[in-house]
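**Student:** I would like the atomic coordinates for the input below:
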Amino acid sequence: MPLNAVDNPLALRLLGLLVEQPRHQYALAVALKERYPYVNAKSGSVYTLVRSLEVAGWVAPTEVEQVGNRPTRTVYALTEQGWDVFRERVRRQIREAKVTTSAFVDALAYLGALDPAEAPDVLRERQASVEERITELEQAAGRGPMEITMIEVDFVLYQLRSEAEWLRALITRIDDGELAWPGTERT
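**Tutor:** As a prediction, this is how the structure comes out:
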């Protein structure tokens, strides 16, 4: 967890949603869940982060709205400073963000420790999980706004589809005995 709340990875996503249109905190939380179904962001985190963005001067209240008997909601928009910070973060993260090392990659390095009869089953479970995520994201992307505002979902889908294809090929190689397997004896 970042020491400075505005360094939270959700900050960029929230600022991006506010680039599209001013929103109140609840609308931001809903849009975040719809736009990024793979991110597990709690509504309370969104409210807290919006307050931090306001303190930093990146967002400012523009109006208070009330619909029916619902509580009043403060609508936020990006400030000029927020817009500048948003664009700089986009530039920096596209240029400098490191590929995330995942637990899957770490475990994959030791696939040979599993029995060659078990490994394909374990990989098939991973493949099923990846394909489920692909389906979820395809459904989310199909409901979303124009493609450029969802380009990161397209990128994640591309990665997941590539992973699913690679897993299928690896499973086939193991099933066909094409992939050499280390001996079971220990030294």
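**Student:** Going by C-alpha atoms from here, please, whenever you check contacts or count neighbours.
**Tutor:** Fine.
**Student:** show me what contacts residue 157?
**Tutor:** 134, 137-138 (Cα atoms under 8 Å, 6 or more residues apart in numbering).
**Student:** with the residues you listed in mind, which one is nearest to residue 174?
**Tutor:** Minimum distance to residue 174 across the contacts of residue 157 is 24.0 Å, recorded for residue 134 (Cα to Cα).
**Student:** correct me, but that closest one touches residue 161?
**Tutor:** Yes - contact criterion Cα atoms under 8 Å: residue 134 and residue 161 qualify, at 7.1 Å.
**Student:** out of the two, which sits in the busier spot?
**Tutor:** Between residue 134 and residue 161, residue 134 has the larger neighbour count (other Cα atoms under 10 Å), namely 20 against 17.
**Student:** In a helix, the more buried one, correct?
**Tutor:** Yes - counting by DSSP: H, G, I helix; E, B strand; the rest coil, residue 134 is part of a helix.
**Student:** And this one, please, so the two structures can be compared:
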Amino acid sequence: MKRAIMLHVQNVIFLLYTFVSGVFYLCFYLVSIVLGLALSFTVVGIPLLTNVLRTTQNLVQHERIQTKIYTDISIEPLAMRPRAKGNQWMQAKTELMNVRNWISIYWLMQKFVLGCISLVIGVLIYIAPVCFAFIPLLYPFVELHFFGSVVDSGLKALQIMSLGIILMIGCSKLGNGLVLLIGGYTRLMFKAIRR
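**Tutor:** As a prediction, the model looks like this:
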């Protein structure tokens, strides 16, 4: 029982992490690339883009590590590429022309959509059933509505609590499947980057 609870907590943490990291990747790359392109006519824009593109390698490896920790899906790490030789402009050209950087950015930014889906489903299958289980304790003190009807009796509260317990039992497989799906997304990302 304790192991099953820990697995569910781990799944909730991973689903929330997927959402937070997806928001971070979208904001970070969108803002920095737009800012770098807008400032590319000055001296600041190209070095900014170069440094942003260098982060893709570390962030992709971070995704691999998080997937291993939470889903136990092993993914072969990418070979770390050496820093380009030459002056700042040669390094910038190398980073800008590297297709792996742009593929990594594409896959990392797509994680925002997956993160939004995982947040909604995670709340529906893990957090809502637990809230339903506490309805009998709350209905005397708080006016609660459930699908348009007021929860004003112990029988209604017990029905909602039993629904919550059924959802807790039934949705555990759905949550495990969603976590494995997100782990599969990371595996697909690595396959696309390796090409």
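**Student:** What TM-score do the two superposed chains give?
**Tutor:** After superposition, the two chains reach a TM-score (TM-score structural alignment, normalised by the length of the first structure) of 0.27; 78 aligned residues with a Cα RMSD of 4.6 Å.
**Student:** Show me which residues of the strand or helix carrying residue 63 of the first structure are buried.
**Tutor:** Secondary structure assignment for residue 63 of the first structure, by DSSP states H and E: strand 59-65. Neighbour-count burial for strand 59-65 of the first structure flags 59-61 (criterion: 16 or more other Cα atoms under 10 Å).
**Student:** Include distance to residue 34 of the first structure when you put the residues you listed into CSV, please.
**Tutor:** As requested, the buried residues of strand 59-65 of the first structure are arranged in CSV below (distance: Cα to Cα, whole Å):
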residue, distance to residue 34 of the first structure
59, 22
60, 23
61, 23
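**Student:** now, among those, which is nearest to residue 119 of the first structure?
**Tutor:** Checking the buried residues of strand 59-65 of the first structure one by one against residue 119 of the first structure (Cα to Cα), the nearest turns out to be residue 59, at 50.0 Å.
**Student:** Not counting its neighbours along the chain, what's nearest the closest one?
**Tutor:** Closest residue to residue 59 of the first structure apart from its sequence neighbours, by Cα to Cα, 6 or more residues apart in numbering: residue 78 at 4.4 Å.
**Student:** roughly how far apart are that neighbour and residue 153 of the first structure?
**Tutor:** Distance, residue 78 of the first structure to residue 153 of the first structure, by Cα to Cα, to the nearest Å: 23 Å.
**Student:** just residue 163 of the first structure next, same as before
**Tutor:** Distance of residue 163 of the first structure to residue 153 of the first structure, computed by Cα to Cα: 15 Å.
**Student:** Please apply the same query to residue 25 of the first structure.
**Tutor:** In this view, residue 25 of the first structure and residue 153 of the first structure are 23 Å apart by Cα to Cα.
**Student:** One more: residue 137 of the first structure?
**Tutor:** In terms of Cα to Cα, residue 137 of the first structure sits 7 Å off from residue 153 of the first structure.
**Student:** could you pull out the strands for the second structure?
**Tutor:** In the second structure, the strands defined using DSSP state E lie at 144-146, 149-151.
**Student:** Need the winner for burial among those.
**Tutor:** strand 149-151 (a mean of 15; mean count of other Cα atoms under 10 Å).
**Student:** and that strand, what does it pack onto?
**Tutor:** For strand 149-151 of the second structure, the contact count by 3 or more Cα pairs under 8 Å, 6 or more residues apart in numbering; DSSP states H and E identifies strand 144-146 as packing neighbours.
**Student:** Go again with 10 Å.
**Tutor:** In terms of contacts (3 or more Cα pairs under 10 Å, 6 or more residues apart in numbering; DSSP states H and E), strand 149-151 of the second structure is packed against helix 135-138, strand 144-146, helix 154-170.
**Student:** And those: which comes nearest residue 28 of the second structure?
**Tutor:** Of all those, it is helix 154-170 that lies closest to residue 28 of the second structure, at 35.7 Å by Cα to Cα.
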